[in-house]
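Asker: Here you go, sequence then predicted model.
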Amino acid sequence: MAKIEIYTKAFCGFCARAKALLDSKGVGYEEFDLTMGGPKRQEMIQRADGRTTVPQIFIDGVHIGGSDDLAALEREGRLDALLNA
């Protein structure tokens, strides 16, 4: 099973949508809540090539992008292969 990391904030609809998709796949993920900022926010920005919006999603250390990017992988039929790698 792939290692999934997702950076989120409270009350973020895009974050909720991304987590719901991952939950529907039955996969676990490590969530980093950036609501209060802190060092994890800087970590996310560095890992996500300067992106500052949430969510930012990583699968096995590879930056996937945000909620729309995750949904696009699902529509294209490529998400399951990444999750089960």
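Answerer: All right, it came through fine. Predicted, not measured: the structure shown is a model, and the values here were computed from it.

Asker: Only C-alpha atoms from now on, for both contacts and neighbour counts.
Answerer: Noted.

Asker: ok, longest helix in this protein?
Answerer: The single longest helix within the chain, with elements called by DSSP state H, is helix 13-24.

Asker: I'd like the next helix or strand past that one.
Answerer: Sequence-wise, the next helix or strand downstream of helix 13-24 (DSSP states H and E) is strand 30-33.

Asker: helices and strands around that next one, which ones?
Answerer: strand 4-8 (3 or more Cα pairs under 8 Å, 6 or more residues apart in numbering; DSSP states H and E).

Asker: let's bring in a second one:
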Amino acid sequence: MKKNYIYCSDTCPFCQRAYQLLESKGIPFKKHYVKDQNDWNEVMEITGRNTVPQIFINGTHIGGFDDLYAADQSGKLDDILNG
């Protein structure tokens, strides 16, 4: 199984919502905390975005919480999980 992980900050309300959605679906994930400029540089290099959360499911970059929610509502998240 490919990794599920989130670049995150525990002070971010959208990160909290992403954790809740993933946990409610029983999707295990690891948190990669963005703490300093080096971490932000890594997020930018990998995703092209400068916000958290940045969510990866089965190695696929989903995006932020709004993207995760939309993928869940459309069924795309299930496709990624089963793919």
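Answerer: Yep, that arrived. Keep in mind that this is a model prediction, so the values were computed, not measured.

Asker: on that earlier part again, what are the contacting residues of the longest helix of structure 1?
Answerer: Residues from elsewhere that reach helix 13-24 of structure 1, judged by Cα atoms under 8 Å, 6 or more residues apart in numbering: Thr8, Lys9, Gly28, Val54, Pro55, Gly66, Ser67, Leu70, Ala71.

Asker: Can you tell me which residue sits nearest the middle of structure 2?
Answerer: Ile55 (1.5 Å; Cα atoms, centre = their mean).

Asker: could you list every residue that touches that residue?
Answerer: Asn4, Tyr5, Ile6, Tyr7, His61, Ile62, Gly63, Gly64, Phe65, Leu68 are the contacts of Ile55 of structure 2 under Cα under 8 Å, 6+ apart.

Asker: which residue in structure 1 lines up with it?
Answerer: Matched to structure 1 by TM-score structural alignment, Ile55 of structure 2 sits across from Ile57.

Asker: ok, back up a step: which one (most neighbours) among the contacts of helix 13-24 of structure 1?
Answerer: Pro55 (29 neighbours; other Cα atoms under 10 Å).

Asker: Pull the contacting residues for that one.
Answerer: So Pro55 of structure 1 contacts Ile6, Tyr7, Thr8, Lys9, Phe14, Cys15, Ala18, Gly65, Gly66, Ser67 (Cα under 8 Å, 6+ apart).

Asker: 6 Å - rerun?
Answerer: Contacts for Pro55 of structure 1 (Cα atoms under 6 Å, 6 or more residues apart in numbering) come out as Tyr7, Thr8, Cys15, Gly66.
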